[in-house]
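**Q** coords below, sequence missing:
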């Protein structure tokens, strides 16, 4: 064998990149320690974080991050979770609940987007909390977010198994679960660029699904079914609100609406994914604001209009809404198609919902592994959890394989089911555990933004920065205050129904389902059932977060960063080469019809 070929074969095809050792006294909020006397504080900060870009190179393009910003807001919660929300709130309560929570999501996303577009390469919300609030908050926020994205992964896999059960009758649950686990993990092992490509394809599929459902719903509402025109028939009978839910009269109307608000929050989780992925986005300082610019239209189009169409098609007292199979048959969209005698379509939409669940699971692995990498980068997790796998000869590819492997281990929680009803129960308990954690992550992000806003405002007043350096929204900081207050309200009210339950039991009785089937003949629907597990899974993340926060402060004696000590020099500057790499279309020189046509195409595609 020639010497050259033998030499090439003897070289490894990959390398494992460990993290550099970090001195316990060299915290991120103390960059002046252990640095050369001739190095300025700003240079020390840049040296501290520059290698993050080198170890996780930017591979997500502008088109991909725009599609991810759409796809992150469309998931199984929209397709499968509206049946209970419609039952609890009635048609008007459903629309108002999702519209109000949509405003909270919008304010949260624009706040997060402002920070990461200015500083995308310092570890996402963990690094931002480290710099502008407290190391203890960064520690607690990072592990809370990792817990959320890691535990929601088996929940999404359980949802996928339920969808496959529409055809298999609940058989082969273990095999289907294993197949989803393997394919989702392998997809993330291909690298960030392939993750972006997958998300572009699945986002287009999800957008096509929701647009198709909206168009079909409009056709049915105006008379395209044997039932004739519906218009606002179900807003009149049985009524605007479900006054029989939880309490009689006006109190029942309000409690039903408030229940929708809590369910809507779970449906919107994931809207912040583009900002979390900012560290791997090409031209993040430019492309993240572009991706988030039209998010309010996407929320309105896909969620508010979607739930409005549902409110026109199915009455809240329809017995089919009691379906808890977890398949397409429980979706109000599919129930409306069946009522319109449009047969065969549930199979098509079940397949589309299945693709949505797979996409959501893939995003869960991606975000979970990045949070673990950032925690290790900041010294809040063992160093080996930040190790990277870099195939040689494959360009700039870096895979945080330890984070992916750990997410894969936790995805095995989905194997707890044994087919049939236990699968649905597994999904319910797992999803309940993530609601409070996700809300805590939003609260931590918003509090970090409020501190970041104070620091950047002082930098502007002192002449260190210009206002043009920040993608400041005209609603700030009031949008952040509003979202922070609403998220706190929803967090403490999460699963409020357990406090008015008529009995406290640990498990379901024979023939019982949870949530209990709605009885339209009763004066009102009392809360009963196994509420003890609901109480535990809904509120356990709150004391866990506080233990992490104050435990870290107690051990390391950390203090909140003062406004005057906040670093204003850590920003992302776009080079001329980066701008030339992805030129933005010149919308100003286009005819009006073409300009707005491209806007619309970009929003929905």
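**A** Great, that's in hand. Quick caveat: nothing in here was measured; it's all calculated off a predicted structure.

**Q** can we go C-alpha only for contacts and neighbour counts from here?
**A** OK.

**Q** pretty sure residue 341 contacts residue 224?
**A** No: distance between residue 341 and residue 224: 10.4 Å, which falls outside the contact criterion (Cα atoms under 8 Å).

**Q** quick one: contacts for the nearest residue to residue 275 once chain neighbours are set aside?
**A** The shortest distance from residue 275 to any residue other than its chain neighbours is 5.7 Å, reached at residue 113 (Cα to Cα, 6 or more residues apart in numbering). The contact partners of residue 113, taken as Cα atoms under 8 Å, 6 or more residues apart in numbering, are 275, 288, 289, 292.

**Q** here comes the other one, which I'd like you to weigh against the first:
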């Protein structure tokens, strides 16, 4: 069965859940979590992840109502265009597309570097190109094949996290012996260097990073148009995804904090590897290297899917060339996938040729995009419900309703806005505003300029016909 847009509705609930997890669980957890613990301290990091989870939960409650009522591919871009304004929808779409294409470049580079551990004499670029080809092929085959591949990609890292939490918990209670004397001071690691070793402000900075770490949950909305029975699948996927994310992220951080002193956590190696080696797991570094590689490829798979569907949505709304709205016989927007992959290749190139100029600008803009997308989802739901009631319709007719309206969308919007304001006070992240604001202005300007040109062309055609 095909959707109204021509897409094949072949994604089941397990596919959508794993697609979302695949976009979220990646190097941010496996590699960067050590740096986060070092900066904010164990307790501060756990608090910031809990607050981040709350923000995501509120935003996803808003997305649930919109996606069930209007299940379409490229969802939140369409919602923003319909309920906030065409310029906002256009800008949100390009911001989100850029986020994932930049991510593709960094993920293919990281995957190639990870392979150096096992094949040090093979160039990084050979592996990067090979992985890019694999991800491209997975995305141009049927949606069902893509969904299955992403399911198994994501399952590997989910099982790895579950196993890590089980082993860590066993070490904490003493079932698994660790280094001499380590078990006696496990919980002392939480307060050895003070509750907030670098002050409360460090937690605020960590919370900003946590928002980005949770990005990817909104992929549930992107996939709405290709989901089997959206009214049942979307709410279930939102609920189960968020529960698992909180368990995985907070559970992992708790185990890491208990078994690894904050002063020893860092970015030189994965904190997961350090803890597994302390527990005495053989070949810990190789095992985790494989898991991180799988995580990166999973995120790249989700990213190419998301960026191509966003281009399709722009084209379907006649905001860019109609060529990107064409679907091949497998129901895949091939031209949109190709352009997104080319964008990822350019990002990959800029990360090597101009890492301190072009690539920094791209990363800064994409960093802002996630929070702006979440703000657009919250605002869209607020305005949708307001319009829905104003038209005399009963909210009882909505198959999924955002609870505690209007508190949930307003609180979600305010918390996201607070994180953007916080960026202005951090010198290391302020570049995101310097680069992001002009890019947003450029998108709005481009939209309204194009709109004016189209309107003028139509009026000229009408005048010529009158003669």
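**A** Yep, it's here. None of the values given here were measured: they were computed from a predicted structure.

**Q** what about the counterpart of the residue nearest to residue 275 of structure 1 in structure 2, which helix or strand?
**A** Superposed on structure 2 with TM-score structural alignment, residue 113 of structure 1 falls opposite residue 64. Element membership for residue 64 of structure 2 (DSSP states H and E) is helix 33-69.

**Q** that helix vs structure 1, mean deviation?
**A** Mean deviation of helix 33-69 of structure 2 relative to structure 1 after superposition (mean Cα distance after the TM-score superposition for structure 1): 0.8 Å.

**Q** just after that helix, pick out the following helix or strand.
**A** helix 75-83.

**Q** who touches that next one?
**A** The contact list for helix 75-83 of structure 2 (Cα under 8 Å, 6+ apart) reads 63, 66-67, 86-90, 92-93, 221-225, 310, 313, 373, 376-377, 379-380, 383-384.

**Q** what are the buried residues along that helix?
**A** Burial within helix 75-83 of structure 2, assessed by neighbour count using 16 or more other Cα atoms under 10 Å, is assigned to 75, 76, 77, 78, 79, 80, 81, 83.

**Q** residue in structure 2 matching residue 471 of structure 1?
**A** Under the alignment (TM-score structural alignment), residue 471 of structure 1 maps onto residue 400.

**Q** before we move on, the earlier item: pick out the one among the contacts of residue 113 of structure 1 with the largest number of neighbours.
**A** The member of the contacts of residue 113 of structure 1 that has the most neighbours, counting by other Cα atoms under 10 Å, is residue 275 with 28 neighbours.

**Q** tell me which helix or strand it sits in.
**A** Here residue 275 of structure 1, judged by DSSP H and E, is contained in helix 273-276.

**Q** distance from that helix to structure 2 after superposition?
**A** With the two structures superposed, helix 273-276 of structure 1 lies on average 1.2 Å from its match in structure 2, counting by mean Cα distance after the TM-score superposition for structure 1.

**Q** in structure 2, what range does that helix match?
**A** The alignment places helix 273-276 of structure 1 over residues 219-222 of structure 2 (TM-score structural alignment).

**Q** residues contacting that stretch, please?
**A** By Cα under 8 Å, 6+ apart, stretch 219-222 of structure 2 touches 16-17, 19-20, 23, 63-64, 67, 71-76, 234, 237-238, 306, 309-310.
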